[in-house]
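Peer 1: generate a structure from the sequence data that follows.
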Amino acid sequence: MKEIERKFLVTSEAFKELAFKKTRIVQGFLNTHPERTVRVRIKGTEGFITVKGIGNETGASRFEWEKQITVSEAEALLEICEPGTIDKIRYEVKATNHIFEVDEFFGENQGLTVAEVELHEEQEKVKIPCWIGKEVTGETKYYNSQLSKQPFKTWNDEN
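Peer 2: As a prediction, this is how the structure comes out:
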């Protein structure tokens, strides 16, 4: 129940040609408290509810619990979520021994593309593909829970 991942900005669309899977995701948040978030997600034809805890000092590791629910349950829960829905397409791209999940955002977060790679341990070595840019692991403004409240299109140079 521990998630270890690194997060990066994406600098080009080259990943799309390499993707072996593409899935639409719509999600909302029942709770966006920084110490615990509760997410409701429809991923393709499946529904999920997820609880995430606060990240460690690097932001790479945190508690995560996820349970599959029906799409109709997810749709009902999305109706009572906090304002701000995340709409994105997730591309899965294999790069050496890792799979990068690349999220291309739409709606109020259009223009933002972020890649995440899950790790077995925090110090694990990762070969970074050429379409990856700045690392943003631990930068809370890139958390989906925060993007639902302060979307990418509202950012200015100070954000």
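Peer 1: please make it C-alpha for all contacts and neighbour counts, starting now.
Peer 2: Noted.
Peer 1: residues in contact with the longest helix seen in the chain?
Peer 2: If each helix of the chain is counted by residues according to DSSP state H, the longest one is helix 71-78. If you take Cα atoms under 8 Å, 6 or more residues apart in numbering as the criterion, helix 71-78 is touched by Gln27, Gly28, Phe29, Leu30, Val40, Arg41, Ile42, Thr45, Glu46, Gly47, Phe48, Ile49.
Peer 1: before we compare anything, build this one as well:
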Amino acid sequence: MIEIERKFLVTSLHFKQEAFKKARIIQGFLNTHKERTVRVRIKADNGFITVKGQSKEDGLSRFEWEKEIPKDEAEALLKLCEPGVIDKIRYEIKVGNHTFEVDEFYGDNEGLIIAEVELESENETFLKPNWIGGEVTGNIKYYNSQLSKNPYNTW
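Peer 2: Okay, here's the model as predicted:
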């Protein structure tokens, strides 16, 4: 239940041509405390509730628990969330032995595109595709919970 991931800015739209899967995601946060966040998400036709713990100082890993819930329950919970819903399309791209998840944001975060790769260990090596830019792992302003409160179009 420990999530290890690295995040990067995306420098071009070439990832779209490489994607093997995409889905729209709508998500909100019931709690955005720095020690824990509780997220409600609808991804395609599925609902999820997720609890994340505080990130380590370097931002590479943190506790994560997720449970699939019925879509109608997720829709009801979204109505209870804090202001600032996240709207994005997630693309999945296979690069070497890893799958990158690339989020293209809409609404108040339009123009922001972030790629994430989940790792088995903090020191694991991975291939970086040519559309990857600067690393933003551990930079809290790029966390979805923060983008819901301080969206990209206000920076």
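Peer 1: returning to what we had before: mean deviation of the longest helix of the first structure from the second structure?
Peer 2: Average distance, helix 71-78 of the first structure versus aligned residues of the second structure after superposition (mean Cα distance after the TM-score superposition for the first structure): 0.3 Å.
Peer 1: after that helix, heading C-terminal, what element do we hit next?
Peer 2: strand 86-95 (DSSP states H and E).
Peer 1: so which elements touch that next one?
Peer 2: helix 15-18, strand 19-33, strand 98-105 (3 or more Cα pairs under 8 Å, 6 or more residues apart in numbering; DSSP states H and E).
Peer 1: at 6 Å what do you get?
Peer 2: Packed against strand 86-95 of the first structure by the contact rule (3 or more Cα pairs under 6 Å, 6 or more residues apart in numbering; DSSP states H and E) you find strand 19-33, strand 98-105.
Peer 1: can you point out the buried residues in that strand?
Peer 2: Using 16 or more other Cα atoms under 10 Å as the test for burial, strand 86-95 of the first structure gives Ile86, Asp87, Lys88, Ile89, Arg90, Tyr91, Glu92, Val93, Ala95.
Peer 1: and those, which two are furthest apart?
Peer 2: Ile86 and Ala95 (26.0 Å; Cα to Cα).
Peer 1: picking up where we left off before, in JSON lines: the contacts of helix 71-78 of the first structure, plus distance to Trp155 of the first structure.
Peer 2: As requested, the contacts of helix 71-78 of the first structure are exported to JSON lines (distance: Cα to Cα, whole Å):
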{"residue": "Gln27", "distance to Trp155 of the first structure": "21"}
{"residue": "Gly28", "distance to Trp155 of the first structure": "20"}
{"residue": "Phe29", "distance to Trp155 of the first structure": "20"}
{"residue": "Leu30", "distance to Trp155 of the first structure": "23"}
{"residue": "Val40", "distance to Trp155 of the first structure": "25"}
{"residue": "Arg41", "distance to Trp155 of the first structure": "24"}
{"residue": "Ile42", "distance to Trp155 of the first structure": "26"}
{"residue": "Thr45", "distance to Trp155 of the first structure": "32"}
{"residue": "Glu46", "distance to Trp155 of the first structure": "32"}
{"residue": "Gly47", "distance to Trp155 of the first structure": "30"}
{"residue": "Phe48", "distance to Trp155 of the first structure": "29"}
{"residue": "Ile49", "distance to Trp155 of the first structure": "28"}
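Peer 1: please identify which of the residues you listed is nearest to Gly107 of the first structure.
Peer 2: Gln27 (12.5 Å).
Peer 1: could you pull up the contacting residues of the closest one?
Peer 2: Val40, Arg41, Thr85, Ile86 (Cα atoms under 6 Å, 6 or more residues apart in numbering).
Peer 1: look up the closest residue to the last one, ignoring the ones flanking it.
Peer 2: Beyond its immediate neighbours in the sequence, the residue positioned closest to Ile86 of the first structure (Cα to Cα, 6 or more residues apart in numbering) is Gln27, lying 5.2 Å away.
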